[in-house]
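sequence first, then the predicted structure:
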Amino acid sequence: MRYGFRTDRGLKRQLNEDHCNVLVGYSGVPPCFVIADGMGGHKCGDVASKQAVDSVCKHLLIADWETSEISELLKNIIIDVNKELYQYSMLDESTQGMGTTLIITALKNNKLYIGHVGDSRVYLIRDNSIQKMTSDHSFIEELIKNGTITKDEAINHPKRNVITRAVGYEHDLQVDTYEIDVLENDEILVCTDGLTNMLSEEEILEIIINAENPQVACDTLIENANNKGGEDNITVIVGKI
C-alpha cells in the first residue's frame, strides 16, 4: 500500500487539536490508519486526540490479528481507549469534559475494516467516483436523517459542528463498525471535518484522482482547504491499494 498523511493547524485556530498516525510495515499488523479530532471549544481537545491516537496505536501493535474478528477487535479497542481517556479526564478539573472523534481503519484480506466515533470520515475513491463510507455522529446528521433539513441547508447551519458521540467524554460509548470489500487501485481517504467543511466531495475527488501520489494528494487537499479559508484544523490520510 502507498500512503500519505498530513495535519495542519489551518488559518483560524491557535492550536492543532487533530492527531493522526499510520501503521504500515509492522510485522503481523495489517496497514492501519488512525485519526482523531479533539472537541473544539472544550477542555484539552489536543490532549484528548493525542492520547487517543497514541493509545490506539499501542493496542493495534499488540492485538491478535490472526484469530480475532477484526470489526469486533476495532470496536473493543475504541471502547477500551474511551474508558482510559474518561478515567484520565476525571482526575483533574482541567481535563473534565474533554473528548475526541476517532477513526481506525485496518486493511486485511481485501477488506477495509472501520471503527468510528464522531464526525471524522472515511471515503472510498473508485472508478473516478467518491463515496462516504461512514455516517457522522452529529446533530446535523440526525436532522438530515429525519428530514428536518436538507444537505444543502446543513452546510451553513449554526450547529453543523456539534457531535453526538465522542471518545473520552462519557464512561459508556457506542461504536460504529463497517466492513468494506476493496479492490486493487482503490483509494481510501480518512479525514477530519476541517477538510470536508471547506471542500466539496467533488473537489476532493478531483484532487485525489489527479494527484501523482497519495502524499501529493494530502498536501494539495490541505492547501486547497486553507485557500478556502482554513477555518479549522485539517488532517488527511490517503492510501492507495
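Nice, I can see it.

going by C-alpha atoms from here, please, whenever you check contacts or count neighbours.
Fine.

going along the chain, name the strands of the chain.
In the chain, the strands defined using DSSP state E lie at 2-8, 18-23, 32-37, 102-108, 111-117, 121-126, 129-132, 176-181, 187-191, 234-240.

the structure to be compared is supplied as follows:
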Amino acid sequence: MQPTLSASLDYAEQSSPGRRRSHNEDALVCAPALGLWAIADGMGGHQCGEVASSLALAALLQAIENGESLAAALHHANQAVLEASVDDGMGTTIVAALFEGNDFELAWVGDSRAYLVTSRGIEQLTRDHSWVQMMIDAGELRPSEAHSHAWRNIILRCLGREEPLEIGTISGSLNTDELLLLCSDGLTNELTDAQIHASCTFADTLEHLVEQLVDQANHHGGRDNISCIVIGRPAVAPAAESRGRRFINMLLKPLKS
C-alpha cells in the first residue's frame, strides 16, 4: 500500500507518563498527509526506552515517506533500534496503521494494540505477542485471568531484539460510524475493553475521548506510560463547524442513541 493523503480522516492523540513513572518512554507519530499513525512503547529503562521508541518511529516515518510498504517500514524500524542497541539494552513495541482512503493496514510487534470501536462494541484487531496470550492460545490460561496475571507484561517479540523480525499484520476498512484506536499497554493494563468502550460512548469530541481515556487509566493506577490515538471518518459538515462537532455527528450520537 502506498501512502496517500488522508484528508477525510480525523484524529486526536495523547500521551502521559502515568502516575508511577517520572518519564515517558512512549512515542507517537501522526502523519495524516501520509496516512500514517503509530505508537511505540520503549523498554530498557530511562533514556534507552525513549531512544528506542523515538528511533523506531523516525525510521518508520522515513520508510513510508520513501514509498515502502508498512511491513517493510517496520523492518527498517527494527534495524534502526538494533543498530543503536548495546548489549540488548533497549527495545520497543509498536503498532502502526497506514491508510489509503478508507482502507487501512495494521502492523504490530509486541503488546501495543489496535481496536475497532462501534456503537455495538469494541473489537481487538491485533493479537498480543505476549506470554499470557501464548498461554491463552495453548488453553492454559483463561482470557479473564490474563488482565490481572503477574506476568501480563512479559512480551515475546519487540523491535531491537532479533532479525529477521516476525510481525503481525491485518487489513480492514473504516466506516463513518467507527473509530480505530491505537494504544500502548499502559492503557489496556488499567482499563478493560468494556471501560474503553464506555469512554467512547460518553466523550464529546475526539480530543475529549483521548483525554478521558488517559485520565481514567491514571485514575485506575497509572502504573505505566499511557498513550492513545483515535482515528475516525467525520460525516460531511459545513466548513464552519469544528472538528469536534463533526465527530459528534459522525459517531457519538449513534453511540448514545
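Good, I have the coordinates. Predicted, not measured: the structure shown is a model, and the values here were computed from it.

hang on, the earlier thing: so which of the strands of the first structure is the most packed in?
Highest mean neighbour count of the strands of the first structure: strand 32-37, a mean of 28 (counted as mean count of other CA atoms under 10 Å).

pull up the aligned stretch in the first structure for stretch 182-201 of the second structure.
When the first structure is aligned by TM-score structural alignment, the counterpart of stretch 182-201 of the second structure is residues 190-209.

what does the matching stretch rub up against?
For stretch 190-209 of the first structure, the surrounding residues in contact (CA atoms under 8 Å, 6 or more residues apart in numbering) are 18, 33, 35-37, 103, 119-123, 125, 128-130, 155, 214, 217, 220-222, 224-225, 228-238.

tabulate the strands of the first structure (CSV), appending distance to residue 58 of the first structure.
As requested, the strands of the first structure are exported to CSV (distance: least, CA to CA, whole Å):
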stretch, distance to residue 58 of the first structure
strand 2-8, 19
strand 18-23, 10
strand 32-37, 12
strand 102-108, 13
strand 111-117, 16
strand 121-126, 22
strand 129-132, 28
strand 176-181, 20
strand 187-191, 20
strand 234-240, 19
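
closest to residue 73 of the first structure out of those?
Of all these, it is strand 111-117 that lies closest to residue 73 of the first structure, at 9.0 Å by CA to CA.

from the chain's centroid, how far away is the closest one?
10 Å (CA atoms, centre = their mean, to the nearest Å).

distance from it to the second structure after superposition?
Averaged over the aligned pairs, strand 111-117 of the first structure sits 0.9 Å from the second structure after superposition, using mean CA distance after the TM-score superposition for the first structure.

and the helices in the second structure?
48-65, 70-84, 131-137, 143-146, 185-188, 193-202, 206-219, 243-247, 253-256 (DSSP state H).

what is the end-to-end distance of the match of stretch 182-201 of the second structure?
With CA to CA, to the nearest Å applied, stretch 190-209 of the first structure spans 15 Å between its terminal residues.

equivalent analysis for stretch 108-124 of the first structure, please.
16 Å.

for that stretch, grab the matching residue range in the second structure.
With TM-score structural alignment applied, stretch 108-124 of the first structure matches the range 100-116 in the second structure.

just checking the distance from that stretch to the centre of its chain.
Counting by CA atoms, centre = their mean, stretch 100-116 of the second structure comes out at 7 Å from the chain centroid.

cool, and stretch 194-204 of the first structure?
Counting by CA atoms, centre = their mean, stretch 194-204 of the first structure is centred 14 Å from the centre of its parent chain.

next, the buried residues of that stretch.
Residues 194, 195, 196, 197, 198, 199, 201, 204 are the ones in stretch 194-204 of the first structure that count as buried (16 or more other CA atoms under 10 Å).

what's the distance between the second one and residue 173 of the first structure?
Distance, residue 195 of the first structure to residue 173 of the first structure, using CA to CA: 25 Å.

likewise for the first one?
Distance, residue 194 of the first structure to residue 173 of the first structure, by CA to CA: 24 Å.

and residue 51 of the first structure, by the same measure?
17 Å.

can you give the contact residues for stretch 83-90 of the first structure?
48, 51-52, 95-99, 167-172.

so how do I select the buried members of the residues you listed in PyMOL?
For the buried members of those, the matching PyMOL selection, counting by 16+ other CA under 10 Å, is:
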select buried, resi 48+51+52+95+96+97+98+99+167+168+169+170
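
so which of the helices of the second structure comes closest to residue 106 of the second structure?
Here helix 70-84 is closest among the helices of the second structure (CA to CA), at 7.9 Å.

next, the mean deviation of the closest one compared to the first structure.
With mean CA distance after the TM-score superposition for the first structure, helix 70-84 of the second structure averages 1.1 Å from its match.

okay, that helix sits on what stretch of the first structure?
So helix 70-84 of the second structure is aligned with residues 74-88, judged by TM-score structural alignment.

next one: that stretch to chain centre, how far?
16 Å.

buried set for it?
By neighbour count on 16+ other CA under 10 Å, the buried set for stretch 74-88 of the first structure is 74-75, 77-88.

of those residues, which is the nearest to residue 179 of the first structure?
Distances from residue 179 of the first structure to these, taken by CA to CA, are shortest for residue 74, at 11.2 Å.

residues contacting that closest one?
104, 114, 115, 177.

same deal with residue 112 of the second structure?
Residue 112 of the second structure touches 39, 40, 41, 93, 94, 95, 128, 182, 183, 184, 185, counting by CA under 8 Å, 6+ apart.

ok, 10 Å please
Contacts for residue 112 of the second structure (CA atoms under 10 Å, 6 or more residues apart in numbering) come out as 38-41, 92-96, 126-129, 182-188, 227-228.
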